[in-house]
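# Here you go, sequence then predicted model.
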Amino acid sequence: MASGLYGLILLATVCSSYKIVLFAPDISNSQVGWNKRVSESLARAGHDVTVVLVQTIEGADKDISFGSEVKITVQNKKFMKWLTDEKFDIGFAHMYHTCPIALIHAAKIPTWIWLLSGAIDINHHCTQLNRMQMSNGFYTDAEDVAYP
C-alpha cells in the first residue's frame, strides 16, 4: 500500500501538473464528500482538476439497461465536444459507475484511474466483476478525513 502512495508522491514531484477530470457520482453525500476530498488533494498538489457530477439514474430499483444510458450520454454532442476539447490528461471514474469509463475512451483521454472508495472486500468484489486487477490505492491526507 505504501508503494502506491510513494508512487503518487513521486509522480506529483516529477510532473508540473496534469489536467484531470473526476467523474463523481451523486449517489450519497459520503461519496460526493469523498470525491471532493480526492479532488482537493490533487488540486493542492498543483493539478488542474475539474469535477463532473454524475447524476444517478432515477428508479434504480427497477431493471434497467446501462448500455442505453451510456449511449444517450455519448450522443450528447455539446457535452462530448466540451469533454474532448478540454484535452484532459487523466480521467478518474468511480467504482459505482462504469459509464465514465466509456466517456473517457470516447473523449480520447489517454489515462484513467478507477477510484475505489469502499472497504477492501467491496473493492475486491468490484474488481473481480470487471475483470480488473486491484492495485494500491490513493489515500487523502489525514487532514482531509478529519471531520469537524
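Right, received. Where do you want to start?

# Please make it C-alpha for all contacts and neighbour counts, starting now.
Will do.

# Helix or strand: which one has residue 23?
Using DSSP states H and E, residue 23 sits within strand 19-25.

# so where do the helices sit in this protein?
2-14, 29-44, 66-74, 77-85, 99-106, 120-129, 142-145 (DSSP state H).

# For the longest one, which helices and strands make contact with it?
On a contact count with 3 or more C-alpha pairs under 8 Å, 6 or more residues apart in numbering; DSSP states H and E, helix 29-44 meets strand 19-25, strand 48-54, helix 142-145.

# out of the ones you listed, nearest to residue 9?
Nearest of the helices and strands packed on helix 29-44 to residue 9, taken as C-alpha to C-alpha: helix 142-145 at 14.9 Å.

# which of the helices of the chain is buried the deepest?
Mean neighbour counts were compared across the helices of the chain using mean count of other C-alpha atoms under 10 Å; the top stretch is helix 99-106, at a mean of 19.

# For the strand holding residue 23, which outside residues touch it?
By C-alpha atoms under 8 Å, 6 or more residues apart in numbering, the residues outside strand 19-25 that reach it are 31-32, 35, 39, 47-56, 87-94, 96-97, 100.

# picking that back up, which of the helices and strands packed on helix 29-44 has the highest mean neighbour count?
strand 19-25 (a mean of 23).

# ok, structure two:
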Amino acid sequence: MLLLSVSFVLLAVRCDGYKFLIYSPQIGHSHVAFFGQIADALVDAGHDAIMIGTAGNIKPHCDMQLADKKLMDKLREERFDVGITETFNMCGYAIFHKIGIRTHISAFATNLVDVLSHPFGVANNPSYVPGITFTVFSLVSFSHTVYFSYGKVHSMREE
C-alpha cells in the first residue's frame, strides 16, 4: 500500500502543467478572442495561463509596462515556462526577455503576412493566398493577381 501511495504522489508531481504567459495586443476584438481561445484551450488541457496586454496606443503602453518594476517583478516571480504573443507586436517578446522566459510561441490572429512567411519556409503565393487586407467577400481581378505576383517576385529577388 505504501508503494502504491508513493507511486501516486510521484505520478501526480510529474503531471503538473506548464505555466503560460499570453501577451495579447488589444488591437481588435478578433485578436483578443483569438488569444482568449488559446488561453481557454491551455487551461482545459491542465496548464496555467495568464493573459496580459496593451490598452490604447501600443508603444507608450508597452514602454510603461516595461518600466513598471512591480509588474516585471510579479511576472518574474510567477516563473512562466512559455510565452505566447502576436508576431507583429514586439512588446510581448521584450517582456518575455526581461522576465526570463526563454521559450516563446509566435501566434497570428490573421493570415501569415508575406514578410514573415518566407523565413519560415511557408508558401504564401499571392495568386492563391489572399492578402491580409482582403475580406472574405473581396473579388480579386486578374490584374490584381498579376500585380501581387509581380510584387512577390520582386521582393524575393531583393533577398
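Ah, there it is. Computed from a predicted structure; not experimentally measured.

# on that earlier part again, okay if I get the helices and strands packed on helix 29-44 of the first structure as CSV plus distance to residue 69 of the first structure?
Shown next, in CSV, are these (distance: least, C-alpha to C-alpha, whole Å):
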stretch, distance to residue 69 of the first structure
strand 19-25, 14
strand 48-54, 12
helix 142-145, 33
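
# Pull the contacting residues for residue 50 of the second structure.
Contacts of residue 50 of the second structure (C-alpha under 8 Å, 6+ apart): 19, 20, 21, 22, 39.

# From residue 66 of the second structure, how far out is it?
Relative to residue 66 of the second structure, residue 50 of the second structure is positioned 17 Å away (C-alpha to C-alpha, to the nearest Å).

# One more: residue 154 of the second structure?
From residue 154 of the second structure to residue 66 of the second structure the distance is 38 Å (C-alpha to C-alpha).

# To residue 6 of the first structure, which of the helices and strands packed on helix 29-44 of the first structure lies closest?
Nearest of these (C-alpha to C-alpha): helix 142-145, 15.5 Å.

# Could you give the residue range in the second structure aligned to that closest one?
Per TM-score structural alignment, helix 142-145 of the first structure has no counterpart in the second structure.

# Then stretch 95-111 of the first structure?
By TM-score structural alignment, stretch 95-111 of the first structure lines up with residues 87-103 in the second structure.

# Report the separation between the two terminal residues of the matching stretch.
14 Å.

# still on that earlier bit, could I get the contacts of residue 50 of the second structure in JSON lines, plus columns for distance to residue 71 of the second structure?
Shown next, in JSON lines, are those (distance: C-alpha to C-alpha, whole Å):
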{"residue": "19", "distance to residue 71 of the second structure": "17"}
{"residue": "20", "distance to residue 71 of the second structure": "16"}
{"residue": "21", "distance to residue 71 of the second structure": "13"}
{"residue": "22", "distance to residue 71 of the second structure": "15"}
{"residue": "39", "distance to residue 71 of the second structure": "20"}
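
# which one among the residues you listed gets closest to residue 113 of the second structure?
residue 22 (21.1 Å).

# Give me the distance between that closest one and residue 14 of the second structure.
Note on residue 22 of the second structure: its distance to residue 14 of the second structure, by C-alpha to C-alpha, is 23 Å.

# cool, and residue 8 of the second structure?
10 Å.

# One more: residue 152 of the second structure?
In this view, residue 152 of the second structure and residue 14 of the second structure are 48 Å apart by C-alpha to C-alpha.

# Residue 115 of the first structure reaches residue 98, doesn't it?
No - with contacts counted by C-alpha atoms under 8 Å, residue 115 of the first structure stays clear of residue 98, the gap being 11.0 Å.

# which one of those two has more residues nearby?
Ranked by neighbour count (other C-alpha atoms under 10 Å), residue 115 of the first structure and residue 98 place residue 115 first, with 19 against 15.

# who touches the residue nearest to the more buried one when sequence neighbours are not counted in this structure?
In space, and not counting its chain neighbours, residue 115 of the first structure is closest to residue 94: 4.7 Å by C-alpha to C-alpha, 6 or more residues apart in numbering. By C-alpha under 8 Å, 6+ apart, residue 94 of the first structure lies in contact with 23, 24, 25, 100, 114, 115, 116, 117.
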